[in-house]
Each structure stands twice: as structure tokens, then as C-alpha cells.
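Asker: sharing a sequence plus its predicted fold:
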Amino acid sequence: METWVDVPEGSGFGVENLPYGVFSRRGELPRVGVAIGDHVLDLAELAAAGLLADRRWFAAGTLNSFMSAGRPVWQATRDRLITLLTDSGHRGSVEPHLVPLREIELHLPFDVADYVDFYSSRDHAVNVGQIFRPGAESLPPNWLHLPIGYHGRSGTVVPSGTPIVRPCGQRRTDDGPVFGPSVKLDVEAEVGFVVGVPSALGRPVPTAGFRDHVFGFVLVNDWSARDIQAWEYQPLGPFLGKSFATSISPWVVPLAALESARTTPPAQAPEPLPYLRCDEPWGLDLTLRIELNGHVVSRPPFATMYWTAPQQLAHATVNGAALRTGDLMASGTVSGPDRNQRGSLIELTWDGRDPLVLPDGQRRGYLEDGDTVRIQATAAGPGGAPIGFGEVAGTVMPVLC
């Protein structure tokens, strides 16, 4: 598709994408827009001008109302936006509502109702199992039968750019447990999806219902304090080692933009139970990039994820748990089989024993104060046009405890 908007080559924000976000200009209230090239199209103004159907979905500081409207509304809105941005006859009426990205501030795109983080990369699970449980089986006995997950803190999900204060907690030493700042602060490069349409309590959502409930995908950095995590996680799993902050990207890439990126996921053996089986392939061919202080340290491939997003959604609701608009479900760390495809520092440095040496000579086992992490991702769109996710970034700040 050709658009009359000037879209820089390779920007990832072409008309094939049109990701949604919440933005504001100085002195103005936040509202909903879509990214196109180096601009954001103000949907609130577009609707006020009568160019876009609206039930006050867009003159809001969150995407939740629009996300809850459902798939027919999402598709009709997307079709209308594509028409407005590809038909030059609309240029005169639409162009005044384009705002340069350099003039705006981006906000948390939706109110997070609940947050679940999965553990869906086999490569990551094997690596972490070998580090945390040397000499034992790398995979827990249930790992090949269900997508393992844990509940996080929705109140500590923050938008990209939010400073990350080094957390404090208990950690184990040779002399017993001590309290203090984490000395093994880590990143987890992940991809998450957000629920738009809720479900009724007591009614599981099958894998085939994924499109009817899920609005789109975001990038996630599930910051992790590995020393706190290692001491507390048995037998109930992660708690303070992860609940201090989870960053997400400001742009939500709609499901419709990712159809061309769908691919066959890895074969699953043994075959999952019936409620986890999918009638169509739901792997996503995305390439992530992790930068530490401006240096690329890893390129994890999302296509290698063992458990897919529809399986995660089905498992999260199979006991009758209800979905709510704004539920965020993250993939877990994305890692591939090669060392330069690992999505966390615990894997890249093997728990600090083999530190990264950055091009400027700095060495890192784990994050130090002042370090900045940026995670980006790209998928192939129709005709090979890139579908960009923007980035999720954060800088580590000194401890406060």
C-alpha cells in the first residue's frame, strides 16, 4: 500500500502497521493516536472533524474503551484509517491532524487490569534451569505440558522511558540471608499481548477465540533481580525479584498488522492436551534487538518460542478465570539457541561468570547504575514492508533503600 504521508524507508511505521498509542502535546490532555512515519495521527481531532467514527473512544487518556469495543470496530477503524492515509483525495482534511513525533510525549497506552508473565522459550528455560539447578533436569516436569506463568503486579507496569530504581530485598550469602540492594539486576526481552474484549467468569476462552479477545502486541522488559529471585522463588515462584518494575513499549501493534508475520511454531512433543491445540499456526516471526548503553548485545528470535500466544490465553482462562480489558500477558524471555540470541544477561553472561565485553571496553555481568537498556523488534509486513514495535527503554537509577 502507498500512502501520501512521507514515511522514511525502514521506519516500521508505514500504513501496513498503524500502531495505537496515547500521546499529548505540552499543555494538552492525553489522547489516542496512531503512528505513521515520523508523525502521530490525532484520532481525537480526526473524529471531532467527522472523519472517523467515534464514541469518545479517542478523546481519552487510555486505549481501554476502544479496545473493549471489539473486533468489528477495530477492523472498521483500521480500514477507514488506511483509506484516509492512502487516498490522496483526503490529504487536505487529514494532514492538519498529523503531529510530529518530536513534539509529543508518549504515555502508558492502556490501563493494565492484570499482568501475567509466561515462561515460553525452551532455550531460555533450559539455560536458566542449568544455572539455577545445576546437576538437575533443566526443564521442570510440567514444562512440556503447559505454558508455565506467574502473576505480576499490574501497578508496577510502566511506560518506556520510566527510570528503573534498583530494588532491595533479601538475598542468600554463605553467611545466611542479608538485606540490601540487588547486585544481579537483569533484563528480560519479551513480547506481550493485551486483551481488549473481556470474558465471563467461569467460561474458558479457547485458542480459536484469540482474535476475538486480543487487541494487539507490545514489547516488554520484565526487569529481574536475579539474586532476590533465586532466594525467594521456591516453592511459589517469582515475587519481589520481579514485581518492582515491568516496562512496556508505548505503541500497541494491532493483531491485523501481524498476519504476514505468522509462522509455524516449533513442534510440540508430547502433543498438548486438547484445550491447548491450535487449528492454525500462531508463531510470530519477529526479530528482537537488545541494546546495552547503545551497543547491540543480542538479537533474540521470537519464532522459536515453544508456547504460542493463543495457548497462553487458553491456559490462563481454562480454569474459568475471567478476562478483563487491559489484561497484559507477556511471553517470558525470548531466547534462541545461539549465545547472541539470548534475551537476558543471566544467560548472556552465564550468571556473571562470563561477562560481556562491550565495544568501549566496559564489562558487564549484570546491570550497573546508569546503564540504559533498549529493546526493539521488527516483523515482516505485507510485501516485506517492516512492521515496527518502536522500543521499550529504561535507565537504572541508584538504590533508595
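Answerer: That came through fine. Please read these numbers as outputs of a predicted model, since none were measured by experiment. Numbers count the residues shown, from 1 in each chain.
Asker: C-alpha only now, for contacts and for neighbours.
Answerer: OK.
Asker: name the helix or strand for residue 127, please.
Answerer: helix 122-132 (DSSP states H and E).
Asker: mind listing the helices for the protein?
Answerer: 43-48, 64-68, 71-86, 91-94, 122-132, 210-213, 226-232, 309-317, 345-348 (DSSP state H).
Asker: right, so those: which one is the most enclosed?
Answerer: Of all the helices of the chain, helix 345-348 carries the top mean neighbour count, a mean of 25, counting by mean count of other C-alpha atoms under 10 Å.
Asker: and it, what does it pack against?
Answerer: Under the contact criterion of 3 or more C-alpha pairs under 8 Å, 6 or more residues apart in numbering; DSSP states H and E, helix 345-348 touches helix 122-132.
Asker: identify all contacting residues around the helix it packs on.
Answerer: 119, 136-139, 230, 305-306, 333-337, 342-343, 346-347, 350-351 (C-alpha atoms under 8 Å, 6 or more residues apart in numbering).
Asker: from the chain's centroid, how far away is that helix?
Answerer: 21 Å (C-alpha atoms, centre = their mean, to the nearest Å).
Asker: hang on, the earlier thing: out of the helices of the chain, which is closest to residue 386?
Answerer: Shortest distance between residue 386 and the helices of the chain, using C-alpha to C-alpha, is found for helix 71-86: 16.4 Å.
Asker: same for that closest one, what does it pack against?
Answerer: Secondary-structure packing of helix 71-86 (3+ C-alpha pairs under 8 Å, 6+ apart): helix 91-94, helix 210-213.
Asker: could you tell me the end-to-end distance of stretch 233-249?
Answerer: End-to-end distance of stretch 233-249 (C-alpha to C-alpha, to the nearest Å): 27 Å.
Asker: in it, what's buried?
Answerer: Across stretch 233-249, burial judged by 16 or more other C-alpha atoms under 10 Å covers 238-249.
Asker: let's bring in a second model and compare:
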Amino acid sequence: MSEASTTEPTADDLFGPDNLPYGVYTTPDAPERPRIGVRLGDRVLDAGAAIRLLNLLEAPEAALLTAPSLDPLLAAGRPAWSRVRAALRTAVTDPDRTARIEEAGLLHPLTGVTMHLPFTVADYVDFYSSEHHASNVGRLFRPDGDPLTPNWKHLPIGYHGRAGTVVVSGTPVVRPSGQRRPPGAEEPLFGPSGRLDIEAEVGFVVGVPSRLGETVPMSGFRDHVFGLCLLNDWSARDVQAWEYVPLGPFLGKSFATSVAAWITPLEALEEARTAPPERTHPLLPYLDDTAGDASSPGDGPGYGYDLRITVRLNGETIAEPPFSAMYWTAAQQLAHLTVNGASLRTGDLYASGTVSGPEPHQLGCLLELTRNGRDPIGGGFGKRTFLEDGDEVTLTAWAPGPGGARIGLGEVTGRIEPAR
């Protein structure tokens, strides 16, 4: 794992030609016309117009970039993803072509555009794949028992969420109301959640669908998954605690899930591949990734991603969770998601679960950071156990790139509004 630079990276450092994440934006003069863009530094390139101007793709693939969302590009498959990405890299690295793009006015300041949810979310599944997070939670709620449930080391635990409440970064998060039973009370109460939390996660975006009844092996991960993004799975802990027995999360999770406006293609993260933690229990064949080689250029499934996440509350850093510590990988999650024959659809989104590391400053939610509200955290924002109205949470991240460069992930921000 490379060491972080002592110099704060700029937008040009994080979003250079080796990155080129995809998003959907509108401009003030054409708010009714969403366009696909790629981020270059602190600007947005009109991807479709640039490719047409420079004639860098055949018509069918050029058309993928003129759609109002990423949906057609997601469905086009890995060979098309590679050709489109190669054409865009050519457009932004060749000086003559870049000059033509500038002259045509196809680069917009990021601050002058409105970003939108970049794809249609078909289904949403959230996993629970950090051993550190699961162990911390287990110790909080089962202090006299095993922190991990008996199944945890044998399969990636997950739940099916609500696709319709996945929102793009910057969308306000309204404090949810629901039933909760305060400690010592015999009957539940109804009202706004008093224990609103964050969960720093990474989401994976499915491009190519699969057939109902067929499984997707770990080796199919890169053929089906287009890219990834940062994700905040907002959680009402008091609502969740009362409702989750015996079927799991429901209203405590389904009110909002925030995703970045930018989807980073997997091809941009080749240098960020890393070996997952050592497997401590034998895995069934469909999940066994112990034969994989994280340093291999091939498509073996035995790797995770080295993503360095930062969580800020009202502008102050409160945690730095390392994604490389996740026990279950995205390839294993995809294999488990489909092992019963459940089909994938273009636009399916599945999330890693809360990312936490072994150190106190690496915990990805307030539940862990405050020990379930027992030990408040403090800063210029005052004291916090859980989120207050007006609080703003921002997730950022970067990954190692070619030649010591950094690949930035688009941020996820949400501000808490009072219950309605």
C-alpha cells in the first residue's frame, strides 16, 4: 500500500486522464437536456459532443454517449466500455484534439452544471462485509457472546433495499419518522428518529444483465460490473433496532441512500487491486477466491480494491475507513447475489456495507465511533452521538493509480433536514 502524499491533491491530480468517471449533467441554458459527461479536473466534458466532433467512434458506440443517462452504455458490455474509454482518453490527451474541444466550448466548469442520478437504479442490495464493522457491532449488542454470527465467515450477508430512494449526492436527507421503543419502555412510540446515522460504503453498478435461473461466477465480475461509486447508506438506528427482528432492515434504511454523481469505471482502478484479508474459514467453491492473484493482469477473482475513504462532518474529518480491509469482495458479493438464480438487470446497484478498519479513526459510522452513543465525538461542530438537523456529511476517496498517481472518486454529500 502506497503512502499518502504530504501535499493535498488537486482536482487535476485526482480526476486526470487516467480516471475519467462518467456522470450526467445539465447546464443552465438547457436544463431539460441531460447529457453524459466525464470529469476532467474541475471541469465536465460533454462526452457525446466531443466524440462526434472528433469522429473517434463508430456511430453505434458514439450513440451510447448521446443518451440522457448511462443506461445504454452500461448495457453495452465490456468490449464497448473499453473502446469508449479509449476514445475519450485519446480526446483528452492529444493536444490537437484537446484544443478543438476547448474551441468548441465542450468543457464546462463543474460549479456551473447540475449533476443528476447518472443511471436508472433497477434493484438495490446492501451487504455487511467488513469484519471490523460486524465485530464492533456484535460486541456492542452481544457483549457476552461471539461478535460474529455463525454464518458470517461463510457467506456475504445482505438485505434487499429500496431502489426508488437512491438519490444523487447533494440531495437533502429528510430526517425519517417511525416506530421506536426507548430503553425501558414497554410500548413503542412514533416520531422523528433521534439516532440518525451514516454508513460509509462503496456501491457497484451492474451493466450487463443475466438470465433468470443462471448464476454469475466470481470470474464474471468484470464482464457484468461497469464501475463503482461512493455511497452513504443513511440509517435510523432507533427505528432499525425495533423493526429488524426477525427479518432485518426495512424503514430504518429505506428513506434515503446517497450515491456519488460520478461512476468510476473498473478499468480506471487496475492499480488499486489488492489482495483481500486472509480467509480464516474454508469457503464453498462458488465463493472460494484463494487461488486468485491480486497482482495478475488477468481476470481472476481473488482481489479487492485499495480505496482510501474520508468521512467529514460539517467539514471536519471524523474517520478514514480503508476499503482494502473488507473481508468479502465485490466479486464474491456478485456471485452470492446470483447463486440462487436471481437475475441481474442493467442498473442494479449493490453496496459493500459499512467500511471500517481496525483502528479507532477508521470506523465508518457513528454507531461505532460513539460506541452506540455512549462516547460522543467532538469538534468545531460541537458534540455528537448521532446526526442533528443541519449537519452535512461528505464522503471522499482516492485510490492508487498508474505511476504513483491518484484516482479520485466522486464525493457523496448530504445535509440533514428536519422531519416533515
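Answerer: Nice, thanks for sending it over. Bear in mind that the values here come from a model prediction, so they are computed numbers and not experimental data.
Asker: the helix holding residue 127 of structure 1 aligns to what range in structure 2?
Answerer: Counting by TM-score structural alignment, helix 122-132 of structure 1 falls onto residues 131-141 of structure 2.
Asker: that stretch vs structure 1, mean deviation?
Answerer: For stretch 131-141 of structure 2, the mean deviation from structure 1 after alignment is 1.0 Å (mean C-alpha distance after the TM-score superposition for structure 1).
Asker: and the end-to-end length of stretch 47-64 of structure 1?
Answerer: Terminal residues of stretch 47-64 of structure 1 are spaced 17 Å apart (C-alpha to C-alpha).
Asker: what do you get for stretch 232-251 of structure 2?
Answerer: End-to-end distance (C-alpha to C-alpha), stretch 232-251 of structure 2: 16 Å.
Asker: once the structures are aligned, where does it end up in structure 1?
Answerer: Under TM-score structural alignment, the match for stretch 232-251 of structure 2 is residues 221-240.
Asker: still on that earlier bit, could I get the helices and strands packed on helix 71-86 of structure 1 as JSON lines with distance to residue 167 of structure 1?
Answerer: Listed next are these as JSON lines, based on distance: least, C-alpha to C-alpha, whole Å:
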{"stretch": "helix 91-94", "distance to residue 167 of structure 1": "46"}
{"stretch": "helix 210-213", "distance to residue 167 of structure 1": "35"}
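Asker: quick one, which of the ones you listed is nearest to residue 285 of structure 1?
Answerer: Of all these, helix 210-213 comes closest under C-alpha to C-alpha, at 17.7 Å.
Asker: post-alignment, that closest one versus structure 2, mean distance?
Answerer: On superposition with structure 2, the mean distance recorded for helix 210-213 of structure 1 (mean C-alpha distance after the TM-score superposition for structure 1) is 0.5 Å.
Asker: for that helix, name the packing helices and strands.
Answerer: helix 71-86.
Asker: mean per-residue distance, the helix it packs on to structure 2?
Answerer: Here helix 71-86 of structure 1, set against structure 2 after superposition, deviates by a mean of 1.0 Å using mean C-alpha distance after the TM-score superposition for structure 1.
Asker: which part of structure 2 matches that helix?
Answerer: Using TM-score structural alignment, helix 71-86 of structure 1 pairs with 78-93 in structure 2.
Asker: on that earlier part again, so which of the helices of structure 1 comes closest to residue 270 of structure 1?
Answerer: helix 122-132 (13.9 Å).
Asker: how about the nearest residue to residue 171 of structure 1, chain neighbours excluded?
Answerer: Nearest non-adjacent residue to residue 171 of structure 1, counting by C-alpha to C-alpha, 6 or more residues apart in numbering: residue 228, 5.0 Å away.
Asker: so what's the one you found up against?
Answerer: Contacts of residue 228 of structure 1 by C-alpha under 8 Å, 6+ apart are 169-172, 182, 240-241.
Asker: make it 7 Å
Answerer: Counting by C-alpha atoms under 7 Å, 6 or more residues apart in numbering, residue 228 of structure 1 touches 169-171, 182, 240-241.
Asker: so how far is residue 185 of structure 1 from it?
Answerer: 9 Å.
Asker: correct me if wrong: residue 214 of structure 1 contacts residue 195.
Answerer: Yes - counting by C-alpha atoms under 7 Å, residue 214 of structure 1 touches residue 195, with 4.4 Å between them.
Asker: just to revisit the earlier point, mind giving me the PyMOL command for buried ones among the contacts of helix 122-132 of structure 1?
Answerer: A single PyMOL command is used to select the members of the contacts of helix 122-132 of structure 1 judged buried by 16+ other C-alpha under 10 Å:
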select buried, resi 119+138+139+230+305+306+333+334+335+336+342+343+346+347+350+351
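Asker: residue 314 of structure 2 and residue 393 touch, don't they?
Answerer: Yes - counting by C-alpha under 7 Å, residue 314 of structure 2 does reach residue 393; the two are 6.3 Å apart.
Asker: the strands in the stretch 101-250 of structure 2, which residues?
Answerer: 107-109, 114-116, 124-127, 158-160, 166-168, 173-174, 177-180, 189-192, 196-197, 200-206, 225-232, 235-236 (DSSP state E, counting those that start in this stretch).
Asker: who touches stretch 185-196 of structure 2?
Answerer: Contacting residues not belonging to stretch 185-196 of structure 2 are listed as 175-181, 235-239, 386-387, 419 [C-alpha under 7 Å, 6+ apart].
Asker: quick one, what contacts the residue lying closest to residue 229 of structure 1 once chain neighbours are set aside?
Answerer: Take residue 229 of structure 1 and drop its neighbours on the chain: the residue closest to it by C-alpha to C-alpha, 6+ apart is residue 241, 4.5 Å away. Shown in contact with residue 241 of structure 1 (C-alpha under 7 Å, 6+ apart): 224-226, 228-229.
Asker: how about JSON lines for those, with distance to residue 28 of structure 1 added?
Answerer: Listed next are the contacts of residue 241 of structure 1 as JSON lines, based on distance: C-alpha to C-alpha, whole Å:
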{"residue": "224", "distance to residue 28 of structure 1": "35"}
{"residue": "225", "distance to residue 28 of structure 1": "37"}
{"residue": "226", "distance to residue 28 of structure 1": "41"}
{"residue": "228", "distance to residue 28 of structure 1": "41"}
{"residue": "229", "distance to residue 28 of structure 1": "41"}
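Asker: can you tell me which two in these are farthest apart?
Answerer: Greatest spatial distance in the contacts of residue 241 of structure 1: 224 and 228, 8.6 Å, computed using C-alpha to C-alpha.
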